[in-house]
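K.L.:
Requesting a structural model of the entry that follows:
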Amino acid sequence: MTLTRLLRAAAIATTLAVASPALADDIRDAIEEARRAYQANDLVAAKAALDVASQLLAQRSATGLSRFLPAPPRGWTADEAETDASAAAMFGGGLIAKRRYTIGERHVTVQVLANSPLISQMAPLFSNAQLLGAVGRVFRFKGKTAVHSRDGNIQVLLGRTLIILEGSGTEAEKRALLDLLDIPAIESFNG
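P.N.:
You can find the predicted model right below:
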């Protein structure tokens, strides 16, 4: 690999990563750049452009995931929803959308984690109430098994999506926020 090719790949990746959202379709542009680089047998540049396209796709999917975070209930305030495709790396990959809700001095953060390998590892735990009981108090939520863990968090596994509610809010406050989630829509998410 020559220095020129390496610099070209870095320039392509940088250009695509900071591309303006005003561009028609930055994902398609990155894929097209990868195609051109591949046809020119510049595999380093092709991979760099595909890596950017992959990250842009993950970011767009994470943004789509944020639509499941509800508006704050009466008496609550909420921060803007945050999405991150790269922060999910600590969970083995996937997508994260989260939003912090505040009432008085208490707060609850609702996180939606989707398409992560961690979720498939948790599935056996959620399918066995005896094991899940070791984590905390098991309860049913809209036909799904949930757990209120000893650290005060609530977790619900919905197919390829994990819902986590954490923070200083009471269990009743966390459950009230949990009730606002559109479970069928979350389960059908395929971002």
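K.L.:
When you work out contacts or count neighbours from here on, use the C-alpha atoms and nothing else.
P.N.:
Will do.
K.L.:
Once you drop chain neighbours, what's closest to the residue nearest the centre of the chain?
P.N.:
Central residue of the chain (C-alpha atoms, centre = their mean): residue 96, 1.8 Å from the mean position. Leaving aside its sequence neighbours, residue 96 sits nearest to residue 113 (C-alpha to C-alpha, 6 or more residues apart in numbering; 4.6 Å).
K.L.:
how about this one, so we can line them up?
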Amino acid sequence: MNKLIVNISALVICTLMIFVSTAAADDVMDTINEAIAQYKNGEYSAAVESLEYASNLILQKKGLQLKKLLPEPLPGWAAEEASSQAAGKIMFGGGVTAERTYNRGDKSIIIKLATDSPLLQSIMMMFTNPMFAVSDGGRLERIRGQKAIINYKSATETGTINIVVANRFLVTLEGDHVTKADLMAYANKIDYRALTDLP
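P.N.:
Purely as a prediction, here's the structure:
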């Protein structure tokens, strides 16, 4: 049992260290070092909690990176302040999201960027089996080279676009009182290259 705990703890610590520069002492490194000390003292539960906390700090940093890639509003539109949040893998299954709402009169579009999300696999399955994508009126298209599922209802002026980027990121646009052209304009404004280049 102790050997298993050693192996798991070592694996988690090594994984966390990949994402953090050892040259800079910050909250993440301080928490990891605290977890190591707790482990050496036999405080296994405390060590696990510290590692989870360090993991959440890293996810927060990823969330800030995602937030910076939310586009500026198109001419004539206004945008609310972007937000981001991270969910720990142990408690909530993981996932980092950033989102921003754009308004123009009655028109409203929400753009969400997500990574490490459990939803990503289910969306990717739709691309593998187009029957799932078109079952509720969706259409498969490409937007700036990215595979997308577009579902727009002209009768209600509502629609969604789901885009999978580099098999790691899920981009979702949700529009209310908008045209399909409005949704496409914002989908084309996202910097997919910068998104792909994120670590």
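K.L.:
that older thread, what's the matching residue for the residue nearest to the centre of the first structure over in the second structure?
P.N.:
Under the alignment by TM-score structural alignment, residue 96 of the first structure pairs with residue 97 in the second structure.
K.L.:
related to what we said a few turns ago, can you tell me the SS state at the residue nearest to the centre of the first structure?
P.N.:
Following DSSP: H, G, I helix; E, B strand; the rest coil, residue 96 of the first structure is assigned to strand.
K.L.:
Just to check, it is in contact with residue 81?
P.N.:
No - when contacts are counted by C-alpha atoms under 8 Å, residue 96 of the first structure is not listed as touching residue 81 (10.3 Å).
K.L.:
what stretch of the first structure lies opposite stretch 143-150 of the second structure in the alignment?
P.N.:
Mapping stretch 143-150 of the second structure onto the first structure (TM-score structural alignment) gives residues 141-148.
K.L.:
Can you pull out the residues in contact with the matching stretch?
P.N.:
With contacts defined as C-alpha atoms under 8 Å, 6 or more residues apart in numbering, stretch 141-148 of the first structure is touched by 126, 132-133, 135-140, 154-158, 171, 183.
K.L.:
re earlier: check the gap between the match of residue 96 of the first structure and residue 198 of the second structure for me.
P.N.:
According to C-alpha to C-alpha, to the nearest Å, residue 97 of the second structure and residue 198 of the second structure sit 14 Å apart.
K.L.:
before we move on, what about residue 125 of the second structure?
P.N.:
Per C-alpha to C-alpha, residue 125 of the second structure is found 23 Å from residue 198 of the second structure.
K.L.:
Residue 132 of the second structure too?
P.N.:
29 Å.
K.L.:
who has more neighbours, the two?
P.N.:
Taking residue 132 of the second structure and residue 198 together and counting by other C-alpha atoms under 10 Å, residue 132 has the greater number of neighbours (15 against 10).
K.L.:
helix or strand for that one, which one?
P.N.:
Here residue 132 of the second structure, judged by DSSP states H and E, is contained in helix 130-134.
K.L.:
That helix packs against which elements?
P.N.:
For helix 130-134 of the second structure, the helices and strands in contact under the criterion 3 or more C-alpha pairs under 8 Å, 6 or more residues apart in numbering; DSSP states H and E are helix 119-128, strand 139-143.
K.L.:
So what's the gap between it and the chain middle?
P.N.:
On the basis of C-alpha atoms, centre = their mean, to the nearest Å, helix 130-134 of the second structure sits 23 Å off its chain's mean C-alpha point.
K.L.:
buried sites along it?
P.N.:
residue 133 (16 or more other C-alpha atoms under 10 Å).
K.L.:
so how far does it sit from its counterpart in the first structure?
P.N.:
Here the mean offset of helix 130-134 of the second structure against the first structure after fitting is 3.1 Å, by mean C-alpha distance after the TM-score superposition for the first structure.
K.L.:
Name the residues that touch that helix?
P.N.:
For helix 130-134 of the second structure, contacts defined as C-alpha under 8 Å, 6+ apart pick out 126, 127, 139, 140, 149.
K.L.:
Provide the count of other residues in contact range of the fourth one.
P.N.:
Residue 140 of the second structure: 18 surrounding residues under other C-alpha under 10 Å.
K.L.:
Spatially nearest residue to it (excluding sequence neighbours)?
P.N.:
When the adjacent residues along the chain are set aside, residue 140 of the second structure lies closest to residue 149, with 4.8 Å between them (C-alpha to C-alpha, 6+ apart).
K.L.:
Just give me the neighbour total for that neighbour.
P.N.:
Neighbourhood size, residue 149 of the second structure [other C-alpha under 10 Å]: 24.
K.L.:
list the buried ones in the one helix or strand it maps to?
P.N.:
In this assignment (DSSP H and E), residue 149 of the second structure forms part of strand 146-153. Within strand 146-153 of the second structure, the residues scored as buried using 16+ other C-alpha under 10 Å are 147, 148, 149, 150, 151, 152.
K.L.:
ok, and what's touching the helix or strand that contains residue 5 of the first structure?
P.N.:
Here residue 5 of the first structure, judged by DSSP H and E, is contained in helix 3-17. The contact list for helix 3-17 of the first structure (C-alpha under 8 Å, 6+ apart) reads 26, 30, 42, 44, 45, 46, 48, 49, 52, 56.
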